[in-house]
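Novice: Build the 3D model from these lines:
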Amino acid sequence: MKVTGDQALVKKINKSIILHTIRMHSPVSRARVSEMTGLNKATVSNLVAELCGQELVTEAGPGESSGGRKPLMLHFNSMAGSVIGIELQVKQLKAVLCDLGGSTLQELDCPLEVHDLPYVLEKMKGIISELIASAPSSPYGIVGIGVGVPGMVDEHGMVLFAPNLGWEMVDLRAILEQSFAVPVTIDNEANAGAQGELNFGAARDVRHLLYISAGSGIGSGIIIGGELYKGARGYAGETGHMTIEAEGKPCSCGSRGCWELYASERTYDNPGLALPARSTTELVRYAREGQEDTLRHFTTIGEYLGIGVTNLINSFNPELIVIGGALSEAEPWLGEPLRRVVAERTLPYHKQQLEITFSRLGSRGTMIGAGFSAVMHFLGNIRVTL
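Specialist: The predicted structure is shown next:
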């Protein structure tokens, strides 16, 4: 198949390539941008001038000389606008205001007592309005809102099925765009978390990554060849509903024995457990104090996490596993049993040069990744696939 484009499209693609090169490598000289992109110096200079005029790139310097006049260095203007990243959890709504470079400007959260759509929307709109009001003055203002949700989302931002919320066919993107008149991106929360780790966290420059979001449920963001893998229709990564107990507990998804019933915060609600609290933050505090029931429960969760992670390693052969979400706060107690089970059960060649780590972004990875998706939408992340 031939792929063609007129001169305007070629210019738009080249401009996007230059902008993202500067964004990822600034401060950087025009000559270095030319080397990295393969574009000639005249093209780079002309398009950089346009980007400076649009206030997306600034000049400062001078940089190091290679023998001639010291070059002016190009910087991505991260303060050209702001984005809002949101994570919708089962028991909590969390949101962050970021600049275009992913730096956090403000963070808010509020508890969710019920999951009725009008109630959740009211809370979501309130937290968005508060962040918009606190955003610093900038050339472009609020350029987008990104939302990570615990469920299946299609390419149009429709939440098809979120079993832990009891939602089906919720057109969340359309609702928020109508309310705030800015572009909105909606994705599964694990996909958003994978983007956060890939661009700002523990997975920079990683080509084959599995991001495991372990909190009120479990989901996986899958990066293959440096690209987010979503499957044939966009629903890949619902690994929390992978069966690990054939005749196990019934799950809200309609199946039984699902991984997240044994390795997520859903385990805290078992009335037979003698836990001193019912949230990860509180249980981490008790674990630090050596409370035996808490330590024993974290060990069990770690072992069950290891079982599911082993299945994913044997299936995808990644180079890096990142454990994120609320349970990443419990790394000191989950890490050893998780790695032990993986070492015992993973196929020998699959665990060669494999690294398992916990998120550097902690429980904020999904929010930051959701905000990053909004940034990319604003900057026009143009790609041509042959």
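Novice: Could you use CA atoms for every contact and neighbour count after this?
Specialist: Fine.
Novice: show me where the stretch 101-250 of the chain has helices.
Specialist: Shown for the stretch 101-250 of the chain, the helices assigned by DSSP state H, counting those that start in this stretch span residues 117-134, 172-180, 189-200.
Novice: From residue 332, how far out is residue 217?
Specialist: Distance of residue 217 to residue 332, given as C-alpha to C-alpha, to the nearest Å: 20 Å.
Novice: now swap in residue 154 and tell me
Specialist: Note on residue 154: its distance to residue 332, by C-alpha to C-alpha, is 36 Å.
Novice: Look at those two and report which has more neighbours.
Specialist: When neighbours are counted by other C-alpha atoms under 10 Å, residue 154 comes out ahead of the other of residue 154 and residue 332, with 18 against 13.
Novice: Surely residue 261 and residue 270 touch.
Specialist: No. Counting by C-alpha atoms under 8 Å, residue 261 does not reach residue 270; the two are 10.1 Å apart.
Novice: which one of those two has more residues nearby?
Specialist: Set side by side, residue 261 and residue 270 give different neighbour counts by other C-alpha under 10 Å, the larger being at residue 261 (27 against 10).
Novice: For my notes, confirm the more buried one occurs in a helix.
Specialist: Yes. Note on residue 261: a helix contains this position according to DSSP: H, G, I helix; E, B strand; the rest coil.
Novice: Could you also give me the structure for this second sequence? I'd like to compare it with the first:
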Amino acid sequence: MHINELQHSILSVLAKEHESTARQIGAILSVDESTVSRNLRPLLQQRIVVVKGYLPATQFGGRKTRVLSLNPGWLRVLGVSVEQGEVCWALADFASNVVSCEKRTVDVNQKNLVQLLRQIFESAGQFDAAAIAMPGLIDSTANTVVISQALELKNFVLDGLIEKPFLLINDANAAAANYLSRAKNLVYFLLSIPYELSKPVGLGAGLIIGRKIYEGSNHSAGELGEGVPLTRKNVSLEDLEKDPAVLFEDEETLDQFVENTAFKIATAINLVDPELFALGGDFKLLPETILRRIVRRVEEQVTVRKVKTLNWQIDENGSRTVATGAVRAFYERFFSDLNFARHVIDRKGAGL
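Specialist: Predicted coordinates:
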């Protein structure tokens, strides 16, 4: 099925409104009801749209009015989060409901990345498309990792890895996608702790400006550069997960981490002036005392705090937010980009 522009707009309305009648859709799109109904037929035949129910007939009789919605079972998208020290994958339906989610702590690098992704694809079960989130400069239009210091990748192209439609996106932008309905302007700071804690941490920022993900002219918006290690001692990510107190064994390095991280966060906040900023990813693994120290140093360096209180929150979901956010970003592209939607629908129809 090759959908037209109006059919794509109908799908976008249903994605936003969840349930609508043909008349309501027509009113939103400034199109008469009969034209909407005619364009709905192929969508109903392909089971992309379904009849959710009926409004009761009026006292004057006539046919009952159909209540329409997207078919949650029509498409299943696999969202994958790839970080230095773990991978997480979540399967979601066409209504963005998460069906399953799994996580694995592992040292991810250039040598094992492709094998790990193939293992995830094999274990995820039935899915129709994928959205993969990674740290670094990502050209999502070409499905290419331009450069990722965290994963030691350069000009890494994912085409050919999977035959199904897929989207490649920066991990912090994927996480920020989960907040599209919560704030008009937001910065989501994603901390990625490597498997070996003596290596530099990764810190990126996902930007939402005007309720849209902002990637920048060269796909590098939100790249904050390589961070500093949490400790110089021989400690693994698994050790940290078992006992966060291991960080206090090297106070000097920990102090450098706090100062470096707070400075980068404050700089980004001063530039964007968001209504909300979130600390996500591996920030949840840090002891609360460390988090409070970082936020206090941020507040001391942010100009706007002189006139108002900063709104911030900790995202406790870690890499799950990135994986589910990758799905959300996939659907955001699907409902806003006609050519991308056509590509997904055509491949779905071909059974790939």
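Novice: Leaving out the residues flanking it, which one is nearest to residue 248 of structure 2?
Specialist: Of all residues not flanking residue 248 of structure 2 in the chain, residue 254 sits nearest, at 7.3 Å (C-alpha to C-alpha, 6 or more residues apart in numbering).
Novice: So residue 72 of structure 2 versus residue 334 of structure 2, what's the distance?
Specialist: Computed as C-alpha to C-alpha, the residue 72 of structure 2 to residue 334 of structure 2 distance reads 15 Å.
Novice: What of residue 11 of structure 2?
Specialist: Distance of residue 11 of structure 2 to residue 334 of structure 2, computed by C-alpha to C-alpha: 10 Å.
Novice: So between those two, which is more surrounded?
Specialist: residue 11 (23 against 20).
Novice: And the equivalent of the more buried one over in structure 1, which helix or strand is it part of?
Specialist: Alignment of residue 11 of structure 2 against structure 1 is given by TM-score structural alignment, with residue 19 as its counterpart. Taking DSSP states H and E as the definition, one finds residue 19 of structure 1 inside helix 7-25.
Novice: and the helix or strand immediately after that helix in the chain, how far from structure 2 on average?
Specialist: If you walk from helix 7-25 of structure 1 toward the C-terminus, the next helix or strand you reach (DSSP H and E) is helix 30-37. Compared with structure 2 after fitting, helix 30-37 of structure 1 has a mean deviation of 3.1 Å; criterion: mean C-alpha distance after the TM-score superposition for structure 1.
Novice: about what we covered before: distance from the chain centre to the host helix or strand of the residue nearest to residue 248 of structure 2, please.
Specialist: Taking DSSP H and E as the definition, one finds residue 254 of structure 2 inside helix 251-272. Its chain's average C-alpha position is 24 Å from that of helix 251-272 of structure 2, according to C-alpha atoms, centre = their mean, to the nearest Å.
Novice: List the buried residues of that helix.
Specialist: 253-258, 261-269 (16 or more other C-alpha atoms under 10 Å).
Novice: next one: stretch 18-31 of structure 2
Specialist: By neighbour count on 16+ other C-alpha under 10 Å, the buried set for stretch 18-31 of structure 2 is 19, 20, 21, 22, 23, 24, 25, 26.
Novice: Nearest spatial neighbour of the counterpart of the third one in structure 1, chain-adjacent residues omitted?
Specialist: If I follow you right, that is residue 21 of structure 2. When structure 1 is aligned by TM-score structural alignment, residue 21 of structure 2 is paired with residue 29. Here the nearest residue to residue 29 of structure 1 in space, its sequence neighbours aside, is residue 73; by C-alpha to C-alpha, 6+ apart that works out to 4.7 Å.
Novice: Now whichever residue in structure 2 pairs up with the one you found: which helix or strand?
Specialist: When the two structures are superposed using TM-score structural alignment, residue 73 of structure 1 falls opposite residue 67 in structure 2. Taking DSSP H and E as the definition, one finds residue 67 of structure 2 inside strand 65-70.
Novice: what about the helix or strand following that strand, how far off from structure 1?
Specialist: Tracing the chain past strand 65-70 of structure 2, the next element assigned as helix or strand by DSSP H and E is strand 77-82. Once fitted to structure 1, strand 77-82 of structure 2 is off its aligned match by 1.2 Å on average (mean C-alpha distance after the TM-score superposition for structure 1).
Novice: Report the inter-axis angle for strand 77-82 of structure 2 versus helix 113-123.
Specialist: If you take axes from the mean of the first three to the mean of the last three C-alpha atoms, to 10 degrees, strand 77-82 of structure 2 sits at 150 degrees to helix 113-123.
Novice: What's the first helix or strand after strand 77-82 of structure 2?
Specialist: Toward the C-terminal end, the helix or strand that comes next after strand 77-82 of structure 2 (DSSP H and E) is strand 86-92.
Novice: what's in contact with that following strand?
Specialist: In this structure, residues lying in contact with strand 86-92 of structure 2 by C-alpha atoms under 8 Å, 6 or more residues apart in numbering are 76-82, 98-108, 120, 124, 127, 195, 319-320, 323-324, 327.
Novice: Buried subset of these, written for PyMOL?
Specialist: Here is the PyMOL command that picks out the buried ones among the contacts of strand 86-92 of structure 2, judged by 16+ other C-alpha under 10 Å:
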select buried, resi 76+77+78+79+80+81+82+98+101+106+107+108+120+124+127+195+319+320+323+324+327
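Novice: Might you report the residue contacts of residue 254 of structure 2?
Specialist: With contact taken as C-alpha under 8 Å, 6+ apart, residue 254 of structure 2 is in contact with 229, 230, 231, 247, 248.
Novice: If anything else comes up later, I'll come back, but that's it for now.
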